[in-house]
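A.B. asks: Sequence first, then the predicted structure:
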Amino acid sequence: MAQTDNFYTLKGYSLLEHTQITSSMEDYLEMICRIHRDGQPVRIKELAECLHVKPSSASKMVGNLRKQGLVCFEKYGTVSLTEEGLELGEYLLFRHEVLRRFFCYINQNSNELEQVEKVEHFIEPKTVYNIEKWLDKFT
């Protein structure tokens, strides 16, 4: 009989990680960084439009990111990144791009956005860096 004592549900693995930031928080932070990179001020309305959510949902999530020390935000103002938020956000953008390149390469497709969005939260940094090394060798 196969050994089964190391298997967990997806939720179980998430609980083992003890992370303070959720997948949804990552999506918001990634988009804040994307808008910030374009040199635009990040406003709740624009963030909500980019993520296809209600402004009230975006405002609540930005509040959660502020509690984690990743952004600065005052009601009716713009969202700015803390040093920690910028560092994590830049990694999230990097991870997204590596996975986009990987899925486009193996699927011979130019747009794999949906697949990247579905899996990016579940891949460890070591794997992302190894995929990047592989891509650099073979593409």
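C.D. replies: The structure has been received and is ready for your questions.

A.B. asks: Going by C-alpha atoms from here, please, whenever you check contacts or count neighbours.
C.D. replies: Fine.

A.B. asks: Where does the residue nearest to Val98 when sequence neighbours are not counted fall, secondary structure wise?
C.D. replies: Take Val98 and drop its neighbours on the chain: the residue closest to it by CA to CA, 6 or more residues apart in numbering is Glu132, 6.0 Å away. Glu132 belongs to helix 125-138 when assigned by DSSP states H and E.

A.B. asks: what's next to that helix, contact-wise?
C.D. replies: Arg95, Val98, Leu99, Arg101, Phe102 (CA atoms under 8 Å, 6 or more residues apart in numbering).

A.B. asks: same thing with stretch 52-69?
C.D. replies: Taking CA under 8 Å, 6+ apart as the rule, stretch 52-69 contacts 20-21, 25, 28-29, 44-45, 47-49, 71-73, 79, 82, 84-85.

A.B. asks: coming back round to it: closest to Gln115 among the contacts of helix 125-138?
C.D. replies: Gln115 has its nearest neighbour among the contacts of helix 125-138 in Leu99, at 9.0 Å by CA to CA.

A.B. asks: does the most centrally placed residue in the chain belong to a helix or a strand, and which?
C.D. replies: The residue lying closest to the centre of the chain (CA atoms, centre = their mean) is Glu26, at 3.7 Å. Assigned by DSSP H and E, Glu26 falls within helix 23-37.

A.B. asks: take a look at this one as well, against the first:
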Amino acid sequence: MTKVQTSAIPALPDAEQQAANFQRVREVHQQEVAEDYVELIADLIDSTGEARAVDIARRLGVANTTVVKTIARLQREGLVSSQPYRAVFLTEAGREMAVRSRRRHELVVSFLRAIGISDGTAQRDAEGIEHHVSEETLAAFERVVRAKATGSL
């Protein structure tokens, strides 16, 4: 048996700070779901003229009941409007969130492509990165994309 070296194990952070960090992650995950939904709803409305719960469920790969529950939450948050058995519509706040989400997604995809990632992988990876990346990091991504486009990279 080998002895475990305790010097290699980092000290635990302060309990309150660690709890605050985990709380932030949970809040980001809630925001991530809202952003994914409003972005998809905007895409569906723009391409087909409407966003139906069944189409949202199919495209997100979730159950229809999950979509109904999430749409109800998004209504409470003022991001969508909906009536039973009708299409889902974005409020002004929902449309603004969708635009911001789409911009972030496109920027992350462009950055990943600029550093040599294939299109398919860039699209898949952007789905997770776009929600968790800071504005500072997004600005750096944008600088790299611009530099690559102008040939100065």
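C.D. replies: Received it, and whenever you're ready, just let me know what you need. These numbers were taken from a predicted model, which means no experiment stands behind them.

A.B. asks: looking at the second structure, where would I find the counterpart of stretch 66-80 of the first structure?
C.D. replies: Mapping stretch 66-80 of the first structure onto the second structure (TM-score structural alignment) gives residues 75-89.

A.B. asks: And that stretch, how far out from the chain middle?
C.D. replies: 20 Å (CA atoms, centre = their mean, to the nearest Å).

A.B. asks: Point out the other helices and strands that the helix or strand where Gly120 of the second structure lies packs with.
C.D. replies: Assigned by DSSP H and E, Gly120 of the second structure belongs to helix 119-132. Helix 119-132 of the second structure is packed against helix 15-48, helix 92-114, with contacts defined by 3 or more CA pairs under 8 Å, 6 or more residues apart in numbering; DSSP states H and E.

A.B. asks: Format the ones you listed as a markdown table; extra columns: distance to Ala63 of the second structure.
C.D. replies: Putting those into a markdown table (distance: least, CA to CA, whole Å) gives the following:
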| stretch | distance to Ala63 of the second structure |
| --- | --- |
| helix 15-48 | 14 |
| helix 92-114 | 22 |
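
A.B. asks: which of these is buried the deepest?
C.D. replies: Mean neighbours per residue, mean count of other CA atoms under 10 Å, is largest over these for helix 92-114, with a mean of 19.

A.B. asks: name the helices or strands packed onto it?
C.D. replies: helix 15-48, helix 119-132, helix 135-150.

A.B. asks: now it and helix 119-132, what's the angle there?
C.D. replies: Relative orientation of helix 92-114 of the second structure and helix 119-132, computed by axes from the mean of the first three to the mean of the last three CA atoms, to 10 degrees: 130 degrees.

A.B. asks: Give me the mean distance between helix 92-114 of the second structure and the first structure.
C.D. replies: The superposed helix 92-114 of the second structure is, by mean CA distance after the TM-score superposition for the first structure, a mean 0.8 Å from where its aligned residues fall in the first structure.

A.B. asks: Not counting that helix itself, show me its contacts.
C.D. replies: With CA under 8 Å, 6+ apart as the criterion, helix 92-114 of the second structure contacts 35-36, 38-39, 42, 78-80, 118-119, 122-123, 126-127, 129-130, 138, 141-142, 144-145, 148.

A.B. asks: Stretch 24-42 of the first structure now?
C.D. replies: Contacts for stretch 24-42 of the first structure (CA under 8 Å, 6+ apart): 47, 50-51, 58, 61-62, 64-65, 78-81, 85-86, 89-90, 92-93, 121.

A.B. asks: picking that back up, which residues in the second structure does the helix holding Glu26 of the first structure match up with?
C.D. replies: With TM-score structural alignment as the criterion, helix 23-37 of the first structure aligns to 32-46.

A.B. asks: Fine, thanks again, bye for now.
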